[in-house]
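Trainee: Sharing a model that was predicted from the sequence below.
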Amino acid sequence: MRARHPGISPLKVATASFVGTAVEWYDYFIYGMAAALVFGPQFFPDLSPATGTLAAFATYSVGFLARPLGGVVMGHFGDRVGRKSMLVTSLVLMGTATVGIGLLPTYDTVGVWAPVLLVTLRFVQGIGVGGEWGGAVLMAVEHAPRNKRGFYGSFPQMGVPGGLILANVVFLVVSNNLTDQAFEDWGWRVPFLASGLLVVVGLVIRISITESPEFEKVKDAGEVDRKPIVTVLKEHPVQVLLAAGSFMGNNTVGYVFMSYLLSYGTTELGLSRSLMLTVTLIGAVAWLAVIPWASALSDRHGRRRVLLFGSTGLAVWTAVLFPLVDTATPALVLVGILGTAIFLGITYGPIAVLFSDLFSAKVRYSGASLGYQVGSILGGGLAPTLATALYAAADSSAPVTAYLVVVSLVSLVCLAVVTRDVRTRVPAADTPAASDAGTQIPHSAEKTRSVPDAP
């Protein structure tokens, strides 16, 4: 029987998940910022400024197309070999691709090969981050005490605004200490090259933690699923689709907040790059602070109450976000972004344990990753590109606002359904699955009992 590592601290594992995830999302977000600020003229110089920005955001979306592939491949091996090894693999892939982008020649140097190489490396980034989320979340959740799974599961969720904060700080420091010309010529490369050091730090931390005890239990019992993704698609297609729909609204608004607003504020409203980076940075800090608070609340009061409150607030706030930003008044721009960040945090934090609860430990990496990454394609994968196209077509932010509201409402409905489903499918105490912390078992497989708003 394999050692259980009884002395391992859930906080240590959760912190390691946070650090590694923050590094990966830093890598992912600096691409979005560079796409908003410099990739148009650097890699698509023959296009008009608006069309060049649209082309840059199109390459940005390629990463989202790769994310389900990363989730499927690493989910497969994460359910068969272990969570930890896939976290190390994803970090190496992401770091290699990000440093490679920092070394890329531009269109003026190698012509069409420049955007081709850019798209290729962005695809590799997508594979890396696609396999990252599920492993980081499961390591945190599966090491956590049952009554604090929401809180500990929020640590990798905090890695998203953590990476955004780090990306904004680095871009602010570089852009504020260089002339505009120097930043466009070579300064934009610095954040990408700095990733090499961050990846080394993340790897040292990740290698130091132990494997998930729930995966070890599955492996010791000889219950490892040989084809976990096939099992997920055959037995849990509804859960995957509901998970994707539940996440779509948060991810859409999140990527408009994190990436599109930077381009919109500087290009369309004439606001300074430093101002937009600063207000985004403040919003990211608020987002990070709200995630663990909301997740801890979900441990005490139930996922359903917290998620439905946050999702409703997000749908309402998206209706006023662009009207506030369109004033071009710094204080009102900040208000719009802060409100968005708060509701993003409330809806994003508890989703980690919610998605984990939809699948048994044998297929949890594959199932949770697939739902999350499909939601990311439908959400953030389209958001910056579609927002840019909608504004260009109407010369108004009104269609962008309508788009955000509709997507948020769709996610609200999906969350209402999936959280009700989880509530009525908590394993009874006398079933074999009851010890599988939070596992949700299909009706046909296990006896279930209804509980009020189970955490």
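Mentor: Nice, thanks for sending it over.
Trainee: For the rest of this, base every contact and every neighbour count on C-alpha atoms.
Mentor: Fine.
Trainee: Pull out the buried residues from the helix or strand that contains residue 299.
Mentor: Under the criterion of DSSP states H and E, residue 299 resides in helix 273-301. Neighbour-count burial for helix 273-301, counted by 16 or more other Cα atoms under 10 Å, picks out 273-299.
Trainee: and the helix or strand containing residue 347, what other elements does it pack with?
Mentor: Per DSSP H and E: residue 347 is located in helix 330-348. Counting by 3 or more Cα pairs under 8 Å, 6 or more residues apart in numbering; DSSP states H and E, the packing neighbours recorded for helix 330-348 are helix 237-255, helix 273-301, helix 303-325.
Trainee: right, and those - which one's nearest residue 372?
Mentor: With Cα to Cα as the criterion, residue 372 lies closest to helix 237-255 of those, at 5.6 Å.
Trainee: Relative to the whole chain's centre, how far out is the closest one?
Mentor: In terms of Cα atoms, centre = their mean, to the nearest Å, the centre of helix 237-255 is set 11 Å apart from its chain centre.
Trainee: Could I get the buried residue list for that helix?
Mentor: Neighbour count says helix 237-255 has 239-255 buried, by 16+ other Cα under 10 Å.
Trainee: Any figure for the gap between the residue most central in space within the chain and residue 73?
Mentor: Closest to where the C-alpha atoms of the chain average out (Cα atoms, centre = their mean) is residue 160, at 6.0 Å. Residue 160 sits 22 Å away from residue 73, taking Cα to Cα, to the nearest Å as the criterion.
Trainee: this is the comparison structure:
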Amino acid sequence: MIQSAVRNIDHPDQPPVPRSRIVIASMVGTSIEFFDFYIYATAAVLVFPKLFFPSGDDTAALLSSFATFGLAFVARPIGSVLFGHFGDRIGRKATLVGSLLTMGIATFIIGLLPTFDQVGYLAPALLALMRFCQGLGLGGEWSGAALLATETAEKGKRAWAAMWPQLGAPIGFFFANGLFLLLIYTLDFDAKTSPADHAFLTWGWRIPFLASAIIVIVGLYVRLKLTETPVFAKAVQEGKKVKAPLAEVVRSSWRQLIAGTFIMVATYTLFYIVTTWIVSYGTGKVSDASGEKLSFSYSDFLELQILAVLFFAVFVMVSGRMADRFGRRAFLLVVTALIIVFGLCFKWILDPSTMNNGVMLLFLILGMTLMGLTFGPMSAILPELFPTNVRYTGSGISYNVSSIIGAAVAPFIATWIVADFGVGWVGVYLAVAACTTFTALLSVRETKTVDLTQI
């Protein structure tokens, strides 16, 4: 059950903040994050190469589009340092508002950008700038949402409270893919045969970017009504803030930074393999080393992913209960071991000669189930590794540096591996990434009973 309210120890005379408000405020950021990721990833393949870059060389345009997509991964660690500084200096509430506005405004503006035919090279330049701004906002968003959840949690139920921002991931995934699928069907768009002046390419693709403003407005309304978390308020009262959180976290918590980064690597690698790389493999854009390739249509594949993401959502919630009952470390060790086993089964599950809709759906469900189990406790264990006065900065850096190691390179490495060595070795790559996470988990103590007010 959701707690009814959280009292503000800074102003005990004020009415307590409803738990539902905290849940929505922490969940809305990750919902926007993953909604943004998927609408941008889809547009980077279907739209941006045709509209924002010079025509004539389709491969160069696609690579240029992917380059703007990758800018967010460069910006995210910068955003984690920037927003982490203010989050540890002035508070969680104000910083969460700032990160949400940075991310939301940039996403909305992308939906209004002029194309290459209208303004020339200014178009890709503006696209790259807005993508960088998205990355900055995203870099500060997750850790703030995680801290809002954990630092207001009821004793013994911190992983369950921390589960709510993680639940935003499948929500954003579902609505992004669902909206694009609806547009593709409604406007009768086919990426291979539709002309350049098709309604989807003219204006339809802009709808998801503009629609993100609705989520931002709701999130902003809720966040402006929050008070500061009791844990941070207590640190302020006791004079335990630091002037330079980045320097302090590197000096005093460098081991936790390294451990936290690699604890997250398996999660990121798994997610980008079962959501991004698998699309190119499943729709037949990339051949296996044997020369065989799959031939799902893009719309059919989206339907399978939408079904599988429901398992992602359910098992995020399951993971919150399990991590509170058995501990974060013990639970994640078991899940990470299962990810290793899953990776070693790629050769048989994804064999092109036996592939059909049912087998692909099974693969996606297994991947999304494991994703929910490993992703759910991350917003508990990463903040719990760090003391209050550097928690925003430390957890944010770990989360976002891991995105470069585990996420940014995963689709490219997997694409190269499947073309040269076969699909089974993609699973080996995932298993190796999971082994680094397993080792990192062994290097830390259980954080279930950690006192978050401890400096």
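Mentor: Perfect, thanks for sending it. These numbers come from a predicted model, not from an experiment.
Trainee: Got a TM-score for the pair?
Mentor: After superposition, the two chains reach a TM-score (TM-score structural alignment, normalised by the length of the first structure) of 0.88; 428 aligned residues with a Cα RMSD of 2.3 Å.
Trainee: related to what we said a few turns ago, how far apart are the helix holding residue 299 of the first structure and its match in the second structure?
Mentor: Comparison of helix 273-301 of the first structure with the second structure after fitting gives an average deviation of 1.2 Å (mean Cα distance after the TM-score superposition for the first structure).
Trainee: Specify, as a residue range, where stretch 280-292 of the first structure falls in the second structure.
Mentor: Aligning stretch 280-292 of the first structure against the second structure (TM-score structural alignment) gives residues 305-317.
Trainee: Run the chain-centre distance for that stretch.
Mentor: 14 Å.
Trainee: contacts for that stretch?
Mentor: Here stretch 305-317 of the second structure makes contact (Cα atoms under 8 Å, 6 or more residues apart in numbering) with 160, 163, 166-167, 170-171, 173-174, 177-178, 275, 361, 364-365, 368-376.
Trainee: Check stretch 27-46 of the second structure too.
Mentor: 62, 65-66, 69, 100, 104, 107, 138, 141-142, 145, 164-177, 180, 191, 205, 208-209, 212, 215-216, 219.
Trainee: And for stretch 1-8 of the first structure?
Mentor: For stretch 1-8 of the first structure, the external contacting residues (Cα under 8 Å, 6+ apart) are 210, 213, 216, 220.
Trainee: Make a PyMOL selection of the buried ones in the residues you listed.
Mentor: If you want just the buried ones from the contacts of stretch 1-8 of the first structure in PyMOL, going by 16+ other Cα under 10 Å, the selection is:
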select buried, resi 213+216
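Trainee: Among the contacts of stretch 1-8 of the first structure, which ones are in helices?
Mentor: The helices, defined by DSSP state H, take in 213, 216, 220 from the contacts of stretch 1-8 of the first structure.
Trainee: and the last one, what does it touch?
Mentor: Pointing back at residue 220 of the first structure there. 1, 2.
Trainee: Then the second one?
Mentor: Residues touching residue 216 of the first structure, when contacts are defined by Cα under 8 Å, 6+ apart, comprise residue 2.
Trainee: what do you get for the one 10 residues further on?
Mentor: Listed by Cα under 8 Å, 6+ apart, the contact partners of residue 226 of the first structure are residue 80.
Trainee: so it is in which element?
Mentor: Counting by DSSP H and E, residue 226 of the first structure is part of no helix or strand.
Trainee: Kindly state which residue of the second structure is aligned to it.
Mentor: Residue 226 of the first structure maps onto residue 243 in the second structure, by TM-score structural alignment.
Trainee: How far does stretch 269-287 of the second structure sit from its chain's centre?
Mentor: Worked out by Cα atoms, centre = their mean, stretch 269-287 of the second structure lies 17 Å from the chain centre.
Trainee: which residues sit against that stretch?
Mentor: 293-298, 301, 305, 364, 367-368, 371, 406-407, 410-412, 414-415, 418-419, 430, 433.
Trainee: Could I have the buried ones of those residues as ChimeraX selection syntax?
Mentor: Entered in ChimeraX, the line below selects the buried ones among the contacts of stretch 269-287 of the second structure, by 16+ other Cα under 10 Å:
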select :293,294,295,296,298,301,305,364,367,368,371,406,407,410,411,414,415,418,419,430,433
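Trainee: Spell out the residue ranges of the helices in the stretch 1-150 of the second structure.
Mentor: For the stretch 1-150 of the second structure, the helices defined by DSSP state H, counting those that start in this stretch cover 19-46, 48-51, 58-89, 92-110, 116-119, 122-150.
Trainee: Nearest to residue 343 of the second structure, out of the ones you listed?
Mentor: Short answer: helix 19-46, nearest of these by Cα to Cα, at 23.6 Å.
Trainee: Against the first structure, what's the mean shift for that closest one, could you check?
Mentor: Helix 19-46 of the second structure sits 2.3 Å off on average (mean Cα distance after the TM-score superposition for the first structure).
Trainee: and if you look at stretch 360-367 of the second structure?
Mentor: Mean for stretch 360-367 of the second structure is 0.5 Å (mean Cα distance after the TM-score superposition for the first structure).
Trainee: How about stretch 98-110 of the second structure?
Mentor: Overlaying the first structure shows stretch 98-110 of the second structure at a mean distance of 1.2 Å from the equivalent residues (mean Cα distance after the TM-score superposition for the first structure).
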